[in-house]
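A.B. asks: Just to be clear, the model below is a prediction. Sequence and coordinates:
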Amino acid sequence: MNEILGSVWWLIVSLGVLVTFHEFGHYWVARRCGVRVLRFSVGFGRPLWSRRGRDGVEYVVAAIPLGGYVKMLDERETPVAPAEQSEAFNRQPVLRRMAIVAAGPIANLLLCVALLWLMFVIGRPDFAPVVGHADGLAAQAGLERGDTVTAVDGRPTPTWTDVQMALIPTALDRRDVPVRIERADGGEATRALALSRLPSAIDERRVLDAIGLAGRHDLVAARVGRIEPNTPAAGVLREGDLVTAIDGSPVGAWSDIPSLVERLGERGGTAMVEVDREGERLALELAPRRIARDSGEAAWVLGIAAAQPAPPERDAVLRHGPIEAIPAALNETVQQTRELVAMIGRAFSGRVAVQNTVAGPVTIARAANAYADLGVAWFLTMLAMLSLSLGILNLLPIPILDGGHLLYYLIELAKGSPVSERAMAAGQYVGLALIAGLMGLAFYNDIVNNLVR
């Protein structure tokens, strides 16, 4: 119940901030262009609060917090007295109208930069970019446990999140990339990660699993949590034992155990399993047994399961000074803009599943609550990405959105006269249909991703 209330609260806070800045962009530029603003509303529907300012603008907070609007004086909506026509939006030169319309998305882009700057100054706790486990393509590239990833495809990776953000788009494009590492012995090297060999169908949310790469923080300690009855480990190992070696091969994490047990089983016979039991080092004799799993495949096992791991501690902080944070925030905004535009292109081309690209309010609410639990810096990161997404999506040339209006004005500039009302009306219907389709897809994704799975 607390998670539900928290999700709703942080959704309202997030959308409230983003919508307010977006609409303020329209409002501020409209006022500077001499256009009279009648209403500034955050939210739709019945007003929960309203006040008329000294400037004559009605400021409103409405009941449905899924958007907002700035209502301006416009002859297309209401009769305008001749003395006030110069303040009407529709009477403005086309370049002024374009500036007013573009101001909303631009405000969101500027907000993104400001939020990222603040995040860098505060410092975002993260995990060090140290490899904890490598198999599959990662192991074939030569990545090993203990390697510190310093750059992916020329992009610096000071944290594990940066490693993920650099690898995901290249993996989706099936593009081979160089990975710069610092080895555990202090030497530097470059590994060629052959992402072109990834299978055609992978879960975009589990790209690193498909690559075979896991961070040091993902490692599960090789501590026994449960012993299955009537198995080789029953009566020999105990819950709480920390496995340190199997048949002379060291064990550093739980992920080391299956391959060592498999190798021991293929060899045949018994071997010594070394454990740390409450500070006492023991060597216990065990022989694995081959059993059939639920999938139908047979495997060699000891009959043990891992103990529930404690949450890993964040051992890195992404932080810059106030001056250094300015170019860092600008560069991050440019980088994320490129990735977002590329992701939209992948969605339209069918290279990524639409259920993983269009998020509805439930998904956004849960993400906002999760990021808020991680701390202020992480919440600012999420808010910045939402602001960037809102700005970019509003620039799409879809009627009703700001980008659709800009398209009309570009046509007007090209032909020397406004788009006909008939064409604009047709465009509005098309835009409504597209927006309704996107909203339907977003709610469908919410149901599939949050309720069905």
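C.D. replies: Arrived safely, thanks for sending. Residues are numbered from 1 along each chain as shown.
A.B. asks: drop to CA atoms for contacts and neighbour counts, all remaining ones
C.D. replies: OK.
A.B. asks: just the strands in the stretch 301-450 of the chain please.
C.D. replies: Using DSSP state E, counting those that start in this stretch, the strands found in the stretch 301-450 of the chain span residues 304-306, 316-318.
A.B. asks: Run a quick neighbour tally on the nearest residue to residue 49 once chain neighbours are set aside.
C.D. replies: Among residues not flanking residue 49 along the chain, residue 61 sits closest, at 5.2 Å (CA to CA, 6 or more residues apart in numbering). Using other CA atoms under 10 Å, residue 61 has 20 other residues around it.
A.B. asks: what secondary structure does residue 61 sit in?
C.D. replies: When classified by DSSP: H, G, I helix; E, B strand; the rest coil, residue 61 comes out as strand.
A.B. asks: quick one: contacts for it?
C.D. replies: 41-43, 47-50 (CA atoms under 8 Å, 6 or more residues apart in numbering).
A.B. asks: Can you go through these and name the buried ones?
C.D. replies: Neighbour counting over these (16 or more other CA atoms under 10 Å) leaves 41-43 as the buried ones.
A.B. asks: Export the strands of the stretch 301-450 of the chain as CSV, with columns for mean neighbour count and distance to residue 150.
C.D. replies: Putting the strands of the stretch 301-450 of the chain into CSV (neighbours: other CA atoms under 10 Å; distance: least, CA to CA, whole Å) gives the following:
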stretch, mean neighbour count, distance to residue 150
strand 304-306, 18, 31
strand 316-318, 17, 13
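A.B. asks: Presented hereafter is structure B, for comparison with structure A:
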Amino acid sequence: MSGFLGSVWWMIVSLGLLVTFHEYGHYWVARRSGVKVLRFSVGFGKPLWSRRGRDGTEYVIAALPLGGYVKMLDEREGEVAPGEADQAFNRQPVWRRIAIVAAGPLANLLLCVALLWTMFVVGRPDFEPVVGHAEGIAEASGLQRGDTVLAVDGRPTPTWSEAAMALATTAIDRRDIDVRVRDANGNQATRRLGLSGLPVDYDQRRAIALMGLTPRHHLLPPVVGGIQSGLPAWGVLAEGDRVTAIDGTPVRSFDEIGPLVQALGDRGDAGMIEVQRDGDRLALEIAPVRHQPEAGGAYWAIGISPASAQMPPYDALLRHGPLQAVPAAVRETGRLASDSFAMIGRMFTGRASVENLSGPITIARYANASAGLGLAWFLSFLALLSLSLAIINLLPIPILDGGHLLYYLIELVKGSPLSERAMVAGQYIGLAMLAGLMGLAFYNDILLLLR
């Protein structure tokens, strides 16, 4: 499936599933509270499919799959037969109305836990959190090649995904943190990562790179991809050769070749380069030459370039048994919720860029990408999206669930409902706020595509 069609398809699948659960939460509690439900719609706009159930509810799948709604009997929205007045939403006690409105976000929260539980049981393949290269802030903080990141700021990091998320999140605050590592010799130590040294207006999406960290799985393998004519490697090495050692020093990645070639050139004579070629191990003699590019300083060169990068196989698996997965899913949900609320707070205070706010285009792209990585990754994406849907709906913005809950809390305090005029004014304010948020999200999506 092409990138565009795949993105559209998986976005529809993702939002359709999450919206259905959200609206079913409202529906289930409303029905058990004695409220009559007139319509259960997944999507907005023109109905593509509809059916009326025995309970009198019209079930609809509509054309625009970016939301949904449950329409309940309500005297404020139309005439209600006297015999059905007790089934009207507006006639229910305030605590019952709160329960009905809160049931949607709660359904998404429970779905998040269920999806994470399934993900943990299935097992999500990932990469070990091993440092491949450290420079700049990371190197100055004592991190080095081969270190396995065990915890970031007290948060365990069993895989690189967890380590990267923890590092990127704490980097927003630009504060120094403790990173617990296990070095290549198996010794554990705590490094003080100086994130306060990050630039004030740095690109928060490039936090890991700017702190000078490259994970091991991002390093290029030491495989020759091209050879420049007229330089020492021409006629000696061949495309596809895997460099295993230079002058007796083992080579594990392509970035190690450059410094070893410089050392060999500074020594002033030829050295031996060991390679694997078609299953054979060869030792070849090469003497670097001084190369002066048109731009930049001179350096010792042998004239090779790396092969095209390919993602290495996963070397870690995040998995729990069915029983252990229950508390793990609950903890992960709590951690994701805490991170999400903290990010919202950072954006409101200006510490986090509003570019972190994403819209449907980014959601579609991530849905397609996660589906391509396998079931466990897609479940992880769905869980995060379900939690995000719950949190967004709880924001105290009129027309969202959180806005209605705010109305009902005010009603509890003052002892009577808000006036129709106040509620209508709130709806207009809510529409304006929601339109602004959606506009900003679309703008960020388009800007990201252009970049």
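C.D. replies: Right, received. Where do you want to start? Since the structure is predicted, the reported quantities are computational estimates derived from the model, not experimental observations.
A.B. asks: want to throw the strands of the stretch 301-450 of the first structure into TSV with distance to residue 400 of the first structure?
C.D. replies: Shown next, in TSV, are the strands of the stretch 301-450 of the first structure (distance: least, CA to CA, whole Å):
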stretch	distance to residue 400 of the first structure
strand 304-306	54
strand 316-318	39
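A.B. asks: List the ones among the buried ones among the contacts of residue 61 of the first structure that fall in strands.
C.D. replies: The members of those that map onto strands under DSSP state E are 41-43.
A.B. asks: Between which two of the contacts of residue 61 of the first structure is the distance greatest?
C.D. replies: Maximum pairwise distance in the contacts of residue 61 of the first structure, criterion CA to CA, is 11.8 Å, between 43 and 50.
A.B. asks: Turn the buried ones among the contacts of residue 61 of the first structure into a markdown table, including distance to residue 425 of the first structure.
C.D. replies: Converted to a markdown table, those look like this (distance: CA to CA, whole Å):
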| residue | distance to residue 425 of the first structure |
| --- | --- |
| 41 | 24 |
| 42 | 26 |
| 43 | 24 |
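A.B. asks: Now do the buried residues in stretch 223-233 of the second structure.
C.D. replies: By 16+ other CA under 10 Å, the buried positions in stretch 223-233 of the second structure come out as 223-227, 231-233.
A.B. asks: my bad, stretch 246-255 of the second structure
C.D. replies: By neighbour count on 16+ other CA under 10 Å, the buried set for stretch 246-255 of the second structure is 246-247, 251-255.
A.B. asks: Looking at those residues, spot the one nearest residue 140 of the second structure.
C.D. replies: residue 255 (19.3 Å).
A.B. asks: Check the gap between the closest one and residue 119 of the second structure for me.
C.D. replies: Distance of residue 255 of the second structure to residue 119 of the second structure, given as CA to CA, to the nearest Å: 35 Å.
A.B. asks: How about residue 309 of the second structure?
C.D. replies: Residue 309 of the second structure sits 29 Å away from residue 119 of the second structure, going by CA to CA.
A.B. asks: between those two, which one's more packed in?
C.D. replies: Each of residue 309 of the second structure and residue 119 has its neighbours counted (other CA under 10 Å); residue 119 has more, 24 against 12.
A.B. asks: ok, for the more buried one, nearest residue in space, not its chain neighbours?
C.D. replies: Of all residues not flanking residue 119 of the second structure in the chain, residue 376 sits nearest, at 5.0 Å (CA to CA, 6+ apart).
A.B. asks: repeat for residue 120 of the second structure
C.D. replies: Closest residue in space to residue 120 of the second structure, ignoring its immediate chain neighbours: residue 319 at 4.7 Å, by CA to CA, 6+ apart.
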